[in-house]
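K.L.:
Prediction below, plus the sequence it came from.
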Amino acid sequence: MQVRQLSHRERDAILLATRESLLESLHGKLCRVLVLELHAARVEGRLSGQDSSARWAHFLALSSQRSFWDALSDQYPSLLSRVDSITRNRCGASLIFAQYLAIDRAKLATLCGGDPGELQAVSFGAGDTHRSGQAVALLKCQSGRLVYKPRSAAVDAALAQFIAEILDVFNGTSTIRVPRVWSHDNHSWAEFIDHRHALGNDELRAFYRGIGHWLAIMRLLGGSDLHAENLIAHGGSPVIVDCETLFTPMLPTVATGFGMAIDYASELVRSSVLSIGLLPGRGMGLGWRGVDSSAVGALPGEQPKLMQLGLFEAGTDRVRVDYTWVDAKVSQNHPSLEPDLSHYWPEVLESFDAMTETLSALDAKGTLQRLLRIFSDCPIRVVARSTEVYAEVARMLWHPVSLHREEVAIHHAYDLLEKMAANVPLAPIIRQ
């Protein structure tokens, strides 16, 4: 299907981005199967070539044929249907994006300083995939950059309005903001926020005062999941670029079995500003391995190394899959190359107290309740489990043994998620 309102260059850019997104996704899921099948072919003498590199090239040629994949159905019955589902979903999501771009283009001028002009490049997968392969897309157009989100941004617009109302009566200045958005019921477009380091101490102080303001506002609004990827430092402004996790419910803490003191301490932490995700804290759950993913944490040089699957001796028939240690990804949440929260902690505390005082005064006057009504019809999201939990389970389900004995693997995945639900209040109970 062609989207005729797009130019040939725009269609080519979307096709290229779709291809790259698919290759990245499928490589991560299929490389272990391919390595296993390569070694099986080598051991059984099905690869020709005088040396290891030649046999690798022969395997690449074999695995590029449809007959190779059809033959895998005996060992991995659901493999092709899974690949087909991923491919259809990703391609379908790209088509939906292209159609919305063609329809909405004239409405996007306010987000990039004028007519966006021709799409020059796009990348998919800037965030997690939802709803049949849809994901955030980053666009580069002739007149600037834009962000596409496959969800309503009504909550972003409401938060921007709420902040404007609060700052109008706030006894001080603040640099906090969210990107400008144009939102529909099931998709939206947002202003692209460039990462920029602060220009001097005045902007650094303004940034950390903004962190204090965000802490006070997000404590009121029940914000959560505001990790390093969801905040961008733009000079003296801490800009929250994804705020759909407001009004997170507070559920009773699950008893740990280590005594009431431990349980009470855990509940106190969960009911404090530490639950917002802005302040430093080490992740201890499945897949986190001590990583600090917070918006003002995630300090360069202070993150643990992460284990990541990689290919070793690629280009030979001795290739193997193994873990390698890699540095944690550097985000765009810091206002300087060497951020020092402790140095600016007085600004954070002072601004937190000042904003809290303003919110309390508005509440005493009955104004706050009126302001909060702007969120009443906004769709929000509750993060029941972190992305890494699903990633760990997915890695298990795409292992060759799991593909060979799918029913057993799926039962094991259900069992893991049920055990998590018994220990994590927000995690939903899974029924097979």
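P.N.:
Nice, I can see it. These numbers were taken from a predicted model, which means no experiment stands behind them.

K.L.:
going forward, measure contacts between C-alpha atoms and count neighbours the same way
P.N.:
Fine.

K.L.:
Can you list the buried residues in stretch 54-68?
P.N.:
For stretch 54-68, burial by neighbour count (16 or more other C-alpha atoms under 10 Å) applies to 54-59.

K.L.:
Tell me which stretches of the chain form strands.
P.N.:
In the chain, strands defined by DSSP state E lie at 119-124, 137-141, 144-149, 181-183, 188-191, 231-234, 237-240, 306-312, 320-326, listed in chain order.

K.L.:
quick one: contacts of the second one?
P.N.:
Where contact means C-alpha atoms under 8 Å, 6 or more residues apart in numbering, the residues beyond strand 137-141 that reach it are 116-126, 145-149.

K.L.:
neighbours around the nearest residue to Ala421 once chain neighbours are set aside, how many?
P.N.:
Nearest residue to Ala421 in three dimensions, chain neighbours excluded: Ala427, at 4.7 Å (C-alpha to C-alpha, 6 or more residues apart in numbering). Neighbours of Ala427 under the rule other C-alpha atoms under 10 Å: 18.

K.L.:
one more structure, for comparison:
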Amino acid sequence: MLADILTFQEREASGAGRDVDVDALCSTLHMLHKDDLAVTRYFGLGKSDLIHWFGKQSKRESKYSTLEEFERKIHLIGSLAKAGNNSSASRETFEGFYEALLGYFECVFKSDARYVEASNHFDAGSLLSSLRPYVLTSIKRLSEKSLVHCLNTRISEGVETDLESFEHYLNAGATGPILEAYPVLADLLIRHLEGTTAYLYKIIFHFADDADVLMQVFDLPDRRIDSIELGLGDPHADGETVCAVRVAGTSLVYKPRSNREAQLYSSLLMLLHRKTADECFSAKTPSMVSHDDHCWIEKVDNHACEKNAELALFYRRMGAQIALVHALNGIDFHYENIIACGSSPVLIDLECLLTASMIDLQGDLPNTGALFKTLKFNSQSVFSTGFVPYSPDSENDFSGLTAQKQFTTTARQLIREQGFFHLKRIKVDKTPLVKHLPIFEGAQYSLDNYQGEFLEGFGFAYDEVMKHQAAILELIHQHAALLKTRVLIKNTQRYIDFIELTLHPRFTQCMLQRQLLLATLWSEPNESLKKMWPAMS
């Protein structure tokens, strides 16, 4: 079964592998691909040739070299399961499986050759404790669907009768056999946990190298890390996320990128303040230490205004900042990316400050057509920034100006119907810690009573941006070589849904099945995007 981890390319190059389930692969091929377009781009074969290739696969004695190492890691994970823990009072469903993977993460971290040197810069007990929630959550996210499938398979075979007996099976050391039955899942988990470990060492040694500067800029009281809170943003580039690094009561935000966009934004505010001497451009920006591949940022808190008049100043500044962000074609400024610090709205994630519009890449759309004009108009609207409510009829307004305090989200709940289990999406209420609204005397204030100040700030700032556009463009030109931006080929939610689909058991048992799904990403018909495909692959 472990040979099912091999990709099409690995099988072709090495001749390694074993028989494949041709019927299952053909079923997936026909279900996902209506023509040859995407499979030809991904595999280099059309559908009929790919089906012929499936049929040619025969049992082979040869082994792919990496499978032995892969098998060793799975056996190690199995040995880390807490055998004999058959308590029915488990704190969480499938806990025995999750704990074995958590044990592997700790084993990889502590057995790393860099551990002894790195341990001079952190408290081991508190650090590992702080990492546990993120690691367990990510293990659950990757494996939950496959575990439910495994449970139902064993029920259908008469091996299990209920969830409790399956929990006993997991606690008795079944993690290894399950990973062997779902080798793609095993590979995803191992890569994720090893990648998280590598990222932790990167953070720790960056902290050690930067300690002198950090102590000077942020007045740190110590040189040892107490905790690291991972997962403060979406994972990018091998799963690296924004995180909070806590040192003796002081928290810093670490980002695995230079964050030059934030430096540019701060410089633009300073430029406009010098040109206008207006306080709407003197809003607070976080202190930062930036390097080519990472940065450290002051953790800004939701402080209250000292005077009632500061509420009006806050919304005037908010209007001004929206004007500047809109002029730069910034997007993604939802409420979680703004912190009200006294009279200053502080923007904390400027990764999408300068964003190329996908409509400009839609070369197959006639620029005189209604669709092109509509998309172009929407992309140039202030609504695209994310600051302004864009779904007035929605039960969730995530915009940067939202006054909503409670949101509706979904969660997966394990239920049993007709003898089998499945994960059902249920609606749950979520009351997040709202930090984007200004506070005065213990109360939060929305835009409702400050619309005049807000609109005046927006209009004034936009006029000043236009008035001083030559100086602004010159400043952007000076920073341009170091700036980065993102181009979203598809809507973000489509990526989220696609990643969820890749975790279906059909795609965690066989890599060829997974590749057939991945190949659908190459179905984009837009001719103007073809030049991007080599980079995407």
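P.N.:
It's in. Since the model is a prediction, treat every value here as computed from it, not as a measurement.

K.L.:
Give me the TM-score for these two chains.
P.N.:
The TM-score (TM-score structural alignment, normalised by the length of the first structure) is 0.83; 412 aligned residues with a C-alpha RMSD of 3.4 Å.

K.L.:
Mind checking which of the buried residues of stretch 54-68 of the first structure land in helices?
P.N.:
Using DSSP state H, 54-59 are the members of the buried residues of stretch 54-68 of the first structure that sit in helices.

K.L.:
I'd like those as TSV, with distance to Gly28 of the first structure appended.
P.N.:
As requested, these are arranged in TSV below (distance: C-alpha to C-alpha, whole Å):
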residue	distance to Gly28 of the first structure
Ala54	24
Arg55	23
Trp56	19
Ala57	20
His58	22
Phe59	18
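
K.L.:
what lines up against Ile211 of the first structure once you look at the second structure?
P.N.:
Ile211 of the first structure maps onto Met318 of the second structure when the alignment is built from TM-score structural alignment.

K.L.:
okay, now Lys307 of the second structure: neighbour count?
P.N.:
For Lys307 of the second structure, the count of nearby residues is 11 (other C-alpha under 10 Å).

K.L.:
And it, how far from Tyr445 of the second structure?
P.N.:
13 Å (C-alpha to C-alpha, to the nearest Å).

K.L.:
Common neighbours of the two, please.
P.N.:
Counting by C-alpha under 8 Å, 6+ apart, Lys307 of the second structure and Tyr445 have no contacts in common.

K.L.:
Stretch 343-351 of the first structure aligns to what range in the second structure?
P.N.:
Using TM-score structural alignment, stretch 343-351 of the first structure pairs with 449-457 in the second structure.

K.L.:
His227 of the first structure: which of the contacts of strand 137-141 of the first structure is nearest?
P.N.:
Ala126 (14.6 Å; C-alpha to C-alpha).

K.L.:
Now check the closest one against the second structure: what is it aligned to?
P.N.:
Using TM-score structural alignment, Ala126 of the first structure lines up with Leu232 in the second structure.

K.L.:
Lys427 of the second structure versus that match, what's the distance?
P.N.:
Leu232 of the second structure is 23 Å from Lys427 of the second structure, where distance means C-alpha to C-alpha.

K.L.:
Equivalent analysis for Leu131 of the second structure, please.
P.N.:
28 Å.

K.L.:
neighbour count winner among those two?
P.N.:
Using other C-alpha under 10 Å as the criterion, Leu131 of the second structure and Lys427 rank with Leu131 on top: 17 against 12.

K.L.:
need the contact list for that one.
P.N.:
By C-alpha under 8 Å, 6+ apart, the contact list for Leu131 of the second structure reads 227-230.

K.L.:
if I read this right, Asp332 of the second structure contacts Thr385, doesn't it?
P.N.:
Yes. Assessed by C-alpha atoms under 8 Å, Asp332 of the second structure is found in contact with Thr385 at 6.0 Å.

K.L.:
More neighbours: the two, which one.
P.N.:
Between Asp332 of the second structure and Thr385, Thr385 has the larger neighbour count (other C-alpha under 10 Å), namely 27 against 19.

K.L.:
Translate that one into the numbering of the first structure.
P.N.:
In the first structure, Thr385 of the second structure lands on Ile276 (TM-score structural alignment).

K.L.:
Can you tell me the closest non-neighbouring residue to that match?
P.N.:
What sits nearest to Ile276 of the first structure in space, not counting adjacent residues and going by C-alpha to C-alpha, 6+ apart, is Ser224, at 4.1 Å.

K.L.:
Looking at the second structure, name the residue matched to that neighbour.
P.N.:
Under the alignment by TM-score structural alignment, Ser224 of the first structure pairs with Ile331 in the second structure.
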